[in-house]
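Engineer: Compute the structure for the input listed below.
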Amino acid sequence: MAIATTSARDTNLEAQQRLGELLTARDIDSLDEIFATDVVDHDPAPGQPDGVAGIKEFWTTFLSAFPDATMTPQVVSADDEHVTVVLDVEGTHTGEFQGIAPSGKRIKVRGIQVGRFADGKLVERWGATDEAGILTQIGAA
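Structural biologist: Below is the predicted model of the structure:
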């Protein structure tokens, strides 16, 4: 009798999907489920602390500025170590963002994230979102 096994790729994709679920639910406290405590963020926001604490701070700040934000994956690619996601980010600027008072304006920008996983946890991330596009759309640039 064959025993079903889950590949590292499948485990990583499941973790990436769970990350999306946590962000959709605004369950920032549970991001420890996905990110290693000492995750290395190669593209942190200005002043962002290291590790999962910094990831949580980023999302708390971003979702305060854009509380209705949605992140819609457009392309997902994975191997046994990495998951890459190209996504559309949309939301309404109703909270302070990078010192900019709420404008009430809607944004829609593209982002990309590459995550390296080990034992089902995100241990390194690289990413970029069209920050210039955000600033332009909220009237700050």
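Engineer: contacts, neighbours, all on C-alpha from now
Structural biologist: Fine.
Engineer: Might one say that residue 54 is in contact with residue 42?
Structural biologist: No: with contacts counted by C-alpha atoms under 8 Å, residue 54 stays clear of residue 42, the gap being 11.7 Å.
Engineer: Looking at those two now, which is surrounded by more residues?
Structural biologist: Set residue 54 next to residue 42 and count neighbours by other C-alpha atoms under 10 Å: residue 54 wins out with 20 against 10.
Engineer: Here is a second sequence; please produce its structure as well for comparison:
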Amino acid sequence: MGQAREVLDRMTETAVGMHDVDAAVDLYSDDAVIMTPDAGKVTGHDNIAEYWHQFIDAFPDGKYEHIMKLESDSTAVDEGYFVGTNTGDMKTPTGETIPATGKKVRLRSCDIATVKDGKITEHHVYFDESEFMRQMGLSPQ
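Structural biologist: The predicted structure follows:
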């Protein structure tokens, strides 16, 4: 196992498994960038922490189920499902608050992380926003 795989595994376990967003953010470089379908480009530790908190805090029982793990050179890729129950309010990237719905979601996702010197420098997060909203009961079936 290479460094990229090790760091992405630690980030996923720390943020999603242990719900310790602040420790997970320490795995990102100071100039790290996350690209997301909902918030777009997120940079800087404070903004990265805010992005992860809005999601992790809304699903306190959340976990990640891996389907596939890949690694090539300095890049690690995860494909899997985020599974959790929305029991906490969720702040959207636009600043709105979505009250907890009590709905359980099983959302397929893909993460691609580039690692340099033991830190994530670039992280692309992919998931279907429409499917997420449908499972949350916030859009038509």
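Engineer: The longest helix anywhere in the second structure aligns to what range in the first structure?
Structural biologist: Counting residues, the longest helix found in the second structure (DSSP state H) is helix 45-56. With TM-score structural alignment applied, helix 45-56 of the second structure matches the range 52-63 in the first structure.
Engineer: Read off where the top strand by length along the first structure ends up in the second structure.
Structural biologist: Longest strand in the first structure by number of residues (criterion: DSSP state E): strand 106-118. Under TM-score structural alignment, strand 106-118 of the first structure corresponds to residues 104-116 of the second structure.
Engineer: Give me the buried positions along stretch 122-140 of the second structure.
Structural biologist: Of the residues in stretch 122-140 of the second structure, 122, 123, 124, 125, 126, 127, 131, 132, 135, 136 count as buried by neighbour count, 16 or more other C-alpha atoms under 10 Å.
Engineer: Inside helices: which ones of those residues?
Structural biologist: Among these, DSSP H puts 131, 132, 135 in helices.
Engineer: quick revisit: return the mean post-superposition distance for the match of strand 106-118 of the first structure against the first structure.
Structural biologist: Aligned to the first structure and superposed, stretch 104-116 of the second structure gives a mean residue distance of 0.7 Å (mean C-alpha distance after the TM-score superposition for the first structure).
Engineer: Just to check, residue 42 of the first structure is in contact with residue 126?
Structural biologist: Yes: judged on C-alpha under 8 Å, residue 42 of the first structure makes contact with residue 126 at a distance of 5.3 Å.
Engineer: before we move on, back to that, wait, which of the ones in helices among the buried residues of stretch 122-140 of the second structure is closest to residue 22 of the second structure?
Structural biologist: Checking those against residue 22 of the second structure with C-alpha to C-alpha, the nearest one is residue 132 at 24.5 Å.
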